[in-house]
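A.B. asks: Attaching a predicted model along with its sequence, questions to come.
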Amino acid sequence: MSISHYIKEIGRGKHGARALTRAQAQDLLAQVLDRSVTDLEIGAFCLAMRIKGETTEEMLGFLEATRLRTPLIAPAQDGRATVVIPSYNGARKCPVLTPLLAQLLVQAGCRVIVHGVVQDPARTTCADVLQAMGHALLHSAGAVRDDVVNYLPIEVLSPAVAQLLAVRRVVGLRNSAHSLVKLMNPCMGRALVLGSYTHAEYLEAMDAIYVASGADAFLLRGIDGEAVADGRRFQHIDAYCAGQKHNVQQAQVGRITHVPDWPADLGAAATADYIHAVLAGNFPVPAPIAAQVRHVVAWVNAVPGLCAGH
């Protein structure tokens, strides 16, 4: 098999490239994930899509191809709603507080599944912090529990997608998989996916995909690209119910006037100690994160189908 005919269409440069249909995009990524094409073709695909940019229909095709090759996670046994948190960025300028968000949501009665990378040579990852807090990473999608923070490395959830993400280490550029992992729902049924973006063009792209795919999701400009709210200010948050968009929080205007008592050390141990202190009540939960938790809990309790009891 070959994807050369697709590369010919998408590889004509930013202005000359042609978009693929959803079915073509699904077939292309299926061959890439199945490793039925050469490394050279995979590299060409990654670079061509990086230059051209993905359309909504192409991303929908990529999501379908990925879902067909992912071991989907069964609904919670006790009927609670599932919240999915992609974590692929880690700490760059501020501590990665995705583990704090995840733990607060578990305490509020949600089943939480975090998926992401385990290590990043340049950043402290969510996985690093969770392990420093005493959480074990899962080795199987079937090991997900209802009442704890579940961390599924992408290498476990989808080894093929993990390989595609790893192309970045070779060519030095992100590819379609980096957008894909922030959109995917790895569950059999409905789950609330917490999405985040870093630049305005990603906001527009993710919004279009959530609407077109009928997704259940939250979308905000998180901190350092993570899906946890920036603890220094309130962000604009939109929620999607089967693709229908609703605003649940307006953005705070003006300069940042308050910085939480989080550590200057962005390492895993210091971040874990801070999160433990917050959970023990020794430090307050940063107000924007507390608000994010309240919005998520209220949403999953109000939307029919997200909880099995509804």
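C.D. replies: Thanks, I have it. Residues are numbered from 1 along each chain as shown.

A.B. asks: From now on I want contacts and neighbour counts done on CA atoms only, so please keep to that.
C.D. replies: Will do.

A.B. asks: What is the three-state secondary structure of the residue nearest the centre of the chain?
C.D. replies: For the chain, P86 is the residue whose C-alpha lies nearest the centre (CA atoms, centre = their mean; 2.6 Å). With DSSP: H, G, I helix; E, B strand; the rest coil as the basis, P86 sits in strand.

A.B. asks: Contacts only, for it.
C.D. replies: V114, H115, G116, V181, K182, V193, L194, G195, E226, A227 (CA atoms under 8 Å, 6 or more residues apart in numbering).

A.B. asks: one more structure, for comparison:
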Amino acid sequence: MTETFTFAHLVRTLGRGSKGSRSLTREEARFAMTEIWAGRETPAQLGALLMLMRVKEETPDELAGLLDAARTEQPHWNGGARRIDWPAYAGKRRQPSWYVLAARALARAGYPVLMHGGGEHTAGRQYARQVCEALGIPVAKDWEQAQALSLTEPMVYCALEHFAPKLSHIIDMKAELGLRSPVNTLVRHLNPTGAPVTLQGMFHRPYQAIHHETARGLGDARNAVLKGDSGEFEVRPDSDQTVLMLSPVHAESIEWTRVLPKRSIRPPEPDLQSLLDTWSGQEQPEYGLAAIWETMALVLTLSDDLSQEEARERARQIWQAR
């Protein structure tokens, strides 16, 4: 029974050594996040739990249990209905954030988006928040404003700290602990608005299956996990990619074929002005437009049960009508 658990019990379960330790059950992980959310753990217990889970690598059952509690405890959404939950936590290292333009075009075409992010720790990276601010996409100052804005705005950005401050604090602990924690994985599954379409971008290949199985365990009906550019949910149009999906009609693993024949030269750093000029139509970058259209097409494939070619044609139509 959950009542018999203690935080010390969980740490002991994870840390008994190679022969005595094991991963947490889903119920144990749910208890852990309930305690964390309420602030009933000590700093030492929290650090020990997070790092022990990280060293062995978090399991889908552990993540699903943590998320059972987090999704229950996070504030209720009373704003406008969102079609797409778009987490954006990685930041872009070389290419500009083409995925933000893809999300904006989809939102304006009747696929409302909540984009959320946090943990903007890496110098030189371009994060969704600054791109949204530059483009004039509403950036909420708190959770209440995010809900109010969503009643009239098709796309809203809200920082993690405004709806899950404890999780935001844990992500910020990277500077103290020296490592990312399982919370960096689970925040991509929070889906705070209960949107029917959920997306996860990741960088490290082994985490693709972990995200996929976590979404399955949570019962997400329309989910896509992509090894996206710099870890964001953005298709690389110059590379064939495997996408893991949960969908009523599509196979769980689909091959997303490249549309550019050879690998593009990466710019030294992400340029913000190129995003503004591409949105306005002043620039027509081959790679950028392909990344936008392909990212849109992947989301449309998942959302509307389209084939890749149908989705690509629809994406171009939406972009032209933006």
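C.D. replies: Perfect, I can see it now. Please read these numbers as outputs of a predicted model, since none were measured by experiment.

A.B. asks: What's the TM-score once they're superposed?
C.D. replies: Once superposed, chain against chain, the TM-score is 0.84 (TM-score structural alignment, normalised by the length of structure 1); 293 aligned residues with a CA RMSD of 2.8 Å.

A.B. asks: looking at the contacts of P86 of structure 1, which has the most residues close by?
C.D. replies: The residue in those with the most neighbours, by other CA atoms under 10 Å, is G195 (30 neighbours).

A.B. asks: just checking, what's the longest helix in structure 2?
C.D. replies: Longest helix in structure 2, counting residues (DSSP state H): helix 286-304.

A.B. asks: can you give me the strands for the stretch 201-310 of structure 1?
C.D. replies: 217-220, 237-241, 244-249 (DSSP state E, counting those that start in this stretch).

A.B. asks: do the stretch 51-200 of structure 1 as well
C.D. replies: 82-87, 111-116, 149-153, 192-196.

A.B. asks: JSON lines please, covering those strands and showing distance to H139 of structure 1.
C.D. replies: Output for the strands of the stretch 51-200 of structure 1, formatted as JSON lines (distance: least, CA to CA, whole Å):
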{"stretch": "strand 82-87", "distance to H139 of structure 1": "17"}
{"stretch": "strand 111-116", "distance to H139 of structure 1": "12"}
{"stretch": "strand 149-153", "distance to H139 of structure 1": "7"}
{"stretch": "strand 192-196", "distance to H139 of structure 1": "21"}
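
A.B. asks: Can you say which of those strands is nearest to A239 of structure 1?
C.D. replies: A239 of structure 1 sits nearest to strand 192-196 of all the strands of the stretch 51-200 of structure 1, at 9.2 Å, using CA to CA.

A.B. asks: and the closest one with strand 111-116, angle?
C.D. replies: Using axes from the mean of the first three to the mean of the last three CA atoms, to 10 degrees, one finds that strand 192-196 of structure 1 and strand 111-116 are set 40 degrees apart in direction.

A.B. asks: tally of neighbours for the equivalent of P159 of structure 1 over in structure 2?
C.D. replies: Matched by TM-score structural alignment, P159 of structure 1 corresponds to P165 in structure 2. Using other CA under 10 Å, P165 of structure 2 is surrounded by 14 other residues.

A.B. asks: Report the contact partners of P165 of structure 2.
C.D. replies: Here P165 of structure 2 is in contact with no residue (CA under 8 Å, 6+ apart).

A.B. asks: mind checking what L130 of structure 1 lines up with in structure 2?
C.D. replies: So, by TM-score structural alignment, L130 of structure 1 is matched to C132.
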